[in-house]
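J.: Let me see the structure of the following:
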Amino acid sequence: MKWTSSLAGLASLFTLGKPSFLNSASYKRAQMQLVAAQADSTPVEDAETGITFQSFTNEVDVTYRLALPADASAEKPYDVILQVISPITNGWVAWAWGGSMTYNPLTVVWANGNDAQYSSRQALGYYTPAMYEDATYTVLKGTGSNATHFKLTALCTGCASWPDFDGNVMTLDGASQVNFAYAYSTTPVDEPANQESTFSIHDSVGHWTHDLAAARSDKFSSWVAANKVNTTTYRRPVRIGRFEY
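T.: The predicted model follows:
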């Protein structure tokens, strides 16, 4: 069943309509309540890029990693380095940056031959998440697909902040812990080379608590510089080749 014919999918992570907590103060209080427990992420150095991430792996071995600038906070927007690693048995995997909210960026990733394709989306209701152009990605080294896994490493501008329902900019507090959400499906997308491809509804969704404060580093800029490739993309894939995993 495709999104276009279903009333369920990635948007089931979120609440329809205009949530009452989509203002800055209420959102921050909600995030604080969600992350009262110990964070689920741990530090991991990626051997391929040399980047130290805060990393979380879910129940089907999909890994979500994050590195932030040393001064990341809720006071102003900031870029992030993200990494997503998934078994090739998944047709697509997704990262919801607002946790349980609508109107926040989604990073959707799938395999495309020897590449890993990303798609910037936003869920506006119970239908196919629309393309989201307020988040832009620069693909970095450590991206590709092999016989067992696909892996995306990218610099993202606009993943950690976004306008809420009323147009107010929400920024994840890089000095604390925040709640993220994930979704995945074992059904392949319809057009792997196309970032605007349609795809089936999820098999499962879940949440985790990520320690953003521990993800901050004064090496952020040097990590970006050391891992840039010749071509940046927003709407077309880059061939990075196979990675060792």
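
J.: rest of the way, CA atoms for contacts and neighbours
T.: Will do.

J.: Now do the closest residue to Val189 other than its chain neighbours against Thr233, distance only.
T.: Nearest non-adjacent residue to Val189, counting by C-alpha to C-alpha, 6 or more residues apart in numbering: Phe199, 4.5 Å away. Separation of Phe199 from Thr233 (C-alpha to C-alpha, to the nearest Å): 21 Å.

J.: So which of these two has more stuff around it?
T.: Higher neighbour count among Phe199 and Thr233: Phe199, with 22 against 12, using other C-alpha atoms under 10 Å.

J.: Next, the buried residues of stretch 34-42.
T.: 34-35, 39-41 (16 or more other C-alpha atoms under 10 Å).

J.: sorry, back to before: measure the residue nearest to Val189 to Thr153 for me?
T.: If you measure Phe199 against Thr153 using C-alpha to C-alpha, the figure is 22 Å.

J.: Likewise for Pro188?
T.: 20 Å.

J.: The two: who's more crowded?
T.: Thr153 (24 against 17).

J.: show me the contacts for the more buried one.
T.: 81-84, 139-143 (C-alpha atoms under 8 Å, 6 or more residues apart in numbering).

J.: which of those residues tops the neighbour count?
T.: Val139 (29 neighbours).

J.: Could you pick out the longest helix of this structure?
T.: Counting residues, the longest helix in the chain under DSSP state H turns out to be helix 24-34.

J.: Between the contacts of Thr153, which sits nearest Val238?
T.: Val139 (7.5 Å; C-alpha to C-alpha).

J.: Secondary structure element holding Ile95?
T.: Residue 95: Trp, not Ile. Using DSSP states H and E, Trp95 sits within strand 92-96.

J.: Here is the second sequence; please produce its structure so I can put it next to the first one:
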Amino acid sequence: MLTLKTLLLALTGAGLALAQSSSQFCDSSSGICFQGYTDPDLDVTVGFVLPPLSTPPSNEFIVQLVAPVTNGYTGLSVAGTMADSLLFTLWPYNNELILGPRWTSGYVLPTAYAGPQITLLPSSTINSTHIKATFRCQNCTAWEGGSLGNGDLTSFGVVAYVVATTTEPSDPADVDSVIQEHDDFNFFGLDLSMAHSDSYSSYIGGSVTTSAPATSTHPTTSSHSSSVVSTSSSAPAATQTEYGQCGGTGFTGPTVCASGLTCVAVSPPYYYQCQA
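T.: This next block holds a predicted model:
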């Protein structure tokens, strides 16, 4: 079994001379075009898209992670290493996507991480063979101990992903569940300069579900949440529900929040959200 330390050393030694590098692909169900990579052996696809460079600096991006539904869990490292990187874990449970951010400072299994706000987009699905999470991640370009592209969103970075094929979370209903060590991993070079899209605002216009409240160990604030456990929600025709989008560039949906909610600028000018 591969260890976390093995992964870290492999990535460090790889540097930027990677055999597999990112290229563009478009998701037919959503129309979102990503910069990413499909692993033919592990059957994992990872893609990123960022706001256009011409706009003010943003702290967000969209990720697509596709993996076999038979995996105990699939993990993603934004910075390419286990330590000091923003991580995500994903698995299916009762036909729901269980997705959440994690972090670790060393060669230990990562735990839940408060800070990123995750919003599943409508193309997120589970079928008989694969789980696909397409999600918007806000407050995600910088984290404890690091940042995307080391702060340069036009640079070249390394993205890693892991699969657990023989183990599963101890409590699969809990996004913060204890997980066991993965069985395999791989990585690719991500050209961030090619990941920016002028269509970003239209991509996030279809957001359907925001992160569920954090667990008791991670207090929830208006800009911090830790998990996504559902793939659908609905809103009244005239008003928007809590955590639903209520404004932003290109947005054509409801702009009035339900009673007791206020339309808050979360990532202006792209995204405004109804919050209590």
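
J.: Got a TM-score for the pair?
T.: After superposition, the two chains reach a TM-score (TM-score structural alignment, normalised by the length of structure 1) of 0.76; 214 aligned residues with a C-alpha RMSD of 2.9 Å.

J.: so the residue nearest to Val189 of structure 1 makes contact with Tyr184?
T.: No: using C-alpha atoms under 8 Å, Phe199 of structure 1 is not in contact with Tyr184; the gap is 10.8 Å.

J.: quick one, helices of the stretch 51-200 of structure 2?
T.: With DSSP state H, counting those that start in this stretch as the criterion, the stretch 51-200 of structure 2 has helices at 200-204.

J.: just the strands in it please.
T.: 61-68, 73-77, 87-93, 96-103, 111-112, 117-120, 125-126, 130-138, 142-143, 146-147, 156-164, 184-191 (DSSP state E, counting those that start in this stretch).

J.: just checking, what packs against the last one?
T.: Strand 184-191 of structure 2 is packed against strand 33-39, strand 156-164, with contacts defined by 3 or more C-alpha pairs under 8 Å, 6 or more residues apart in numbering; DSSP states H and E.

J.: after superposition, how close is that strand to structure 1?
T.: Compared with structure 1 after fitting, strand 184-191 of structure 2 deviates on average by 1.5 Å (mean C-alpha distance after the TM-score superposition for structure 1).

J.: In structure 1, point out the residues matching that strand.
T.: Strand 184-191 of structure 2 corresponds to residues 204-211 in structure 1, going by TM-score structural alignment.

J.: Could I get the buried residue list for the matching stretch?
T.: 205, 207-211.

J.: got it, and stretch 83-94 of structure 2?
T.: Buried residues in stretch 83-94 of structure 2 (16+ other C-alpha under 10 Å): 83-92.

J.: what does stretch 197-212 of structure 2 give?
T.: 197, 200-212.

J.: One more: stretch 57-69 of structure 1?
T.: Buried residues in stretch 57-69 of structure 1 (16+ other C-alpha under 10 Å): 57, 62-69.

J.: is it possible to export the residues you listed to a markdown table including secondary structure and distance to Asp164 of structure 1?
T.: Output for the buried residues of stretch 57-69 of structure 1, formatted as a markdown table (DSSP: H, G, I helix; E, B strand; the rest coil; distance: C-alpha to C-alpha, whole Å):
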| residue | secondary structure | distance to Asp164 of structure 1 |
| --- | --- | --- |
| Thr57 | strand | 28 |
| Val62 | coil | 28 |
| Thr63 | strand | 27 |
| Tyr64 | strand | 24 |
| Arg65 | strand | 24 |
| Leu66 | strand | 22 |
| Ala67 | strand | 24 |
| Leu68 | strand | 22 |
| Pro69 | strand | 23 |
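
J.: what's the most distant pair in those?
T.: Every pair of the buried residues of stretch 57-69 of structure 1 checked by C-alpha to C-alpha; the farthest is Val62 and Pro69, at 24.1 Å.

J.: OK, contacts around Leu192 of structure 2?
T.: Leu192 of structure 2 sits in contact with 149, 153-157, where contact means C-alpha under 8 Å, 6+ apart.

J.: how does it look with 7 Å?
T.: 153-156 (C-alpha atoms under 7 Å, 6 or more residues apart in numbering).

J.: what do you get for Tyr234 of structure 1?
T.: Neighbouring residues of Tyr234 of structure 1 by C-alpha under 7 Å, 6+ apart: 136-137.

J.: Roughly how far does it sit from Ala135 of structure 1?
T.: Counting by C-alpha to C-alpha, the gap from Tyr234 of structure 1 to Ala135 of structure 1 is 9 Å.
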